[in-house]
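A.B. asks: Here's my sequence, what's the structure:
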Amino acid sequence: MKVENLPEPVKKRPTALLILMYLRKKKKGETITEIAEGINITEAAVSKSVELLNRHNLVEKTYGSGKKGRRTTVVKLKK
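C.D. replies: The predicted structure is shown next:
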């Protein structure tokens, strides 16, 4: 995936680019909290950027159960 091929709104958001690089390096699904800790950015910023990436069909979101039965969002790259 080259930067030139990405949609314009994604190119303008550095957090979205960081998330794409992080997920590509990990090669598996990560929760929003794990991504935020991995790239040292707040969970709110990660969540907002994940929504943008999801809108442009670059990542997919799935839901799982985390600690104490709470719903967690797992994000992984689309193939």
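
A.B. asks: C-alpha from now on. contacts and neighbour counts both.
C.D. replies: OK.

A.B. asks: going on from whatever helix or strand E34 lives in, what's the next piece of helix or strand?
C.D. replies: Using DSSP states H and E, the element containing E34 is helix 32-39. Using DSSP H and E, the helix or strand that follows helix 32-39 in sequence is helix 43-55.

A.B. asks: Following up with a second sequence; could you model it the same way so I can compare the two?
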Amino acid sequence: MIRKEVKDKYLTIEDINKPSVRIGVNSSGTNEEFVRQYLSNSNVTVVENNLDVPHLVAEGTYDVMITDTVEAMLFAKADPRL
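C.D. replies: Model prediction:
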């Protein structure tokens, strides 16, 4: 999940897997496993409370949140910046 204002910047895994890209991810789940396996070049921060990450992405603290589609749709509906 990303901010709408940068929707064309992060289109592929290659776009995200860069040291300059800040990823917020919840701890100890499949999303963290995915990030560790496929986005190892990114600047990754593990956030204990998963519900904090969408707001932090919307505010620009993180560029990307790795999550499932249903969760992303719910967060985007709640915050028009996403």
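
A.B. asks: Can you give me the TM-score here?
C.D. replies: Once superposed, the chains reach a TM-score of 0.28 (TM-score structural alignment, normalised by the length of structure 1), with 39 aligned residues with a C-alpha RMSD of 3.4 Å.

A.B. asks: so what does the helix holding E34 of structure 1 touch, helix or strand wise?
C.D. replies: With contacts taken as 3 or more C-alpha pairs under 8 Å, 6 or more residues apart in numbering; DSSP states H and E, helix 32-39 of structure 1 sits against helix 14-26, helix 43-55, strand 71-77.

A.B. asks: which helices and strands sit right next to the last one?
C.D. replies: Using 3+ C-alpha pairs under 8 Å, 6+ apart, the elements in contact with strand 71-77 of structure 1 are helix 14-26, strand 30-31, helix 32-39, strand 59-65.

A.B. asks: ok, now with 6 Å
C.D. replies: Other helices and strands packing on strand 71-77 of structure 1, by 3 or more C-alpha pairs under 6 Å, 6 or more residues apart in numbering; DSSP states H and E, are strand 30-31, strand 59-65.

A.B. asks: cool, the second one as well?
C.D. replies: Helix 43-55 of structure 1 makes packing contacts with no helix or strand when contacts are defined by 3+ C-alpha pairs under 6 Å, 6+ apart.

A.B. asks: what's the angle from it to strand 59-65?
C.D. replies: Interaxial angle, helix 43-55 of structure 1 versus strand 59-65 (axes from the mean of the first three to the mean of the last three C-alpha atoms, to 10 degrees): 120 degrees.

A.B. asks: quick check: angle from helix 43-55 of structure 1 to helix 14-26?
C.D. replies: Orientation check (the same axes, to 10 degrees): helix 43-55 of structure 1 against helix 14-26 gives 80 degrees.
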